[in-house]
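[1] Okay, sequence plus prediction incoming.
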Amino acid sequence: MIPAEFGATPWGRCWTRTVETTATAVPNPLLPKARSIARNHGATLTTEVGVVTAKVVVSGAESTVRIELPPWPEETKHDAERLIAKSLAANPGLATGDLPDSLEAEFTAAGITFAVPLAEQVATCDCRTRKRPCVHILAGLYALSMRVDERPRLAVELRMDSAAAAEDADPDWIPLTDLDPATFYG
């Protein structure tokens, strides 16, 4: 079986479902083009709490996309922090940026959603297309799905700014400035 290109993990799958909704009678004809743009690295993302920005290049023309995501209410943040702490304690040794897939199921059972439906996002694009979401916004969301698949912790970080979502330092990473070139090769 070939792994999914978008939504390979439950974390990324939730973001893919925001784009590929089954609530409409007709599929969005922009989706194949948006997937192609994301697949071919045509969308470069920058993420921070509550905001995803993307530079999307289509046929040599660059568009800037900004997607604002509503933060979780305080009660939801506390519930999420509790679930994350419990899950990380039960799964020691996870790679930096990883979260167990079982945690996504616990979030769902607790009624906590991290992927924001299109109707609740404030998405803007500087392209001239009037139809929203445009192909650039959709490509940005597909690229976000791929990024969340690679680093599930991002799904939580986008919705809350807290110590529970903070990235632990990678013990195998050393800044290059800390290395002495004269003694590095022995």
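    Right, received. Where do you want to start?

[2] going forward, measure contacts between C-alpha atoms and count neighbours the same way
    Fine.

[3] can you give me the helices for the chain?
    10-19, 31-39, 74-90, 101-109, 135-150, 153-157, 181-184 (DSSP state H).

[4] so which of the ones you listed comes closest to residue 53?
    helix 135-150 (7.9 Å; C-alpha to C-alpha).

[5] Tell me the buried residues in that closest one?
    135-150 (16 or more other C-alpha atoms under 10 Å).

[6] Report all helices and strands that that helix contacts.
    helix 10-19, helix 31-39, strand 43-48, strand 51-58, strand 61-68, strand 122-125, helix 153-157 (3 or more C-alpha pairs under 8 Å, 6 or more residues apart in numbering; DSSP states H and E).

[7] Alongside the first one, take a look at this:
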Amino acid sequence: MSWMGMWVVGALPDSAVRAVREQHGAQPWSGAAAEYREDLAWWAAQPPVALTRESAQPLAELMLCHVELAEAAEAEEACLQQLSGTPAEGVFVAGARKTHPPAALCHGLGPGATGLLPGRFGSFLLTADEVRSALPEVERALAVGGHRRAVVAERIEEWLERLGNGSQHQAGEFLDGPLRVLRYAERAGDGAVGCWRTY
């Protein structure tokens, strides 16, 4: 069966983020932080192996456990509906067949740099204050160049090709797109959301 994974990252008015938090709570994004750190440490301790669908399955399933949360579904949908009012500069959408774009990004970054991103594995809901606080570490993780950027891009493409059927996006867009959105949100005084979706 064919399916597509999507990653939506967008800027939202701070008031909208706070309204979603008030209605649905912050737990889907802020809960289980200790477990997330433990899982990142487990990932970091794994010996390097050739990437295959079988070898990547434990990590892929681990990521899904942190981001496909039933209690977050309504809140994420409410956020996505409000992105229609966000300028193009403040939205990044990536799709890939038979895999999830943020999983490819996290594989490319590795556990250390993934741990610098807000939320969990690309899933987050941030107020404007939280965007400002998170941006320096996001810059450290994503604003890379030279050899580091080439290595990360190669690993992103590796995941997309071996676990999925590629993507219409260049690997560099997985670094530049979410960074662009969070920089925009910081300048605009907005909050931000990141959602995994499966269709």
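    Structure's in. What do you need? Being a predicted model, the structure only gives us computed values, none of them experimental.

[8] TM-score for this pair?
    For these two chains in superposition, a TM-score of 0.33 is obtained (TM-score structural alignment, normalised by the length of structure 1); 102 aligned residues with a C-alpha RMSD of 5.3 Å.

[9] ok so, going back, of the helices of structure 1, which approaches residue 61 of structure 1 most closely?
    helix 135-150 (10.9 Å).

[10] which SSE is residue 37 of structure 2 in?
    For residue 37 of structure 2, the host element (DSSP states H and E) is helix 33-44.

[11] And the next helix or strand past that helix?
    Sequence-wise, the next helix or strand downstream of helix 33-44 of structure 2 (DSSP H and E) is helix 53-67.

[12] Next, the angle from that following helix to helix 33-44.
    Note on geometry: by axes from the mean of the first three to the mean of the last three C-alpha atoms, to 10 degrees, helix 53-67 of structure 2 and helix 33-44 are set 170 degrees apart in direction.

[13] Residue 154 of structure 2 looks like it's in a helix, true?
    Yes: under DSSP: H, G, I helix; E, B strand; the rest coil, residue 154 of structure 2 sits within a helix.

[14] Okay, strands next: where are they in structure 2?
    For structure 2, the strands defined by DSSP state E cover 4-12, 91-97, 124-126, 191-198.

[15] before we move on, back to that, tell me which of the buried residues of helix 135-150 of structure 1 is nearest to residue 33 of structure 1?
    residue 135 (7.1 Å).

[16] Would you mind confirming that that closest one is in contact with residue 34?
    Yes: applying C-alpha atoms under 8 Å, one finds residue 135 of structure 1 in contact with residue 34, separated by 5.4 Å.

[17] Who are the contact partners of the residue nearest to residue 151 of structure 2 when sequence neighbours are not counted?
    Nearest-residue entry for residue 151 of structure 2: residue 108, 7.6 Å, with adjacent residues in sequence omitted and distances by C-alpha to C-alpha, 6 or more residues apart in numbering. Taking C-alpha atoms under 8 Å, 6 or more residues apart in numbering, we find residue 108 of structure 2 in contact with 151, 152, 153, 154, 155, 156, 159.
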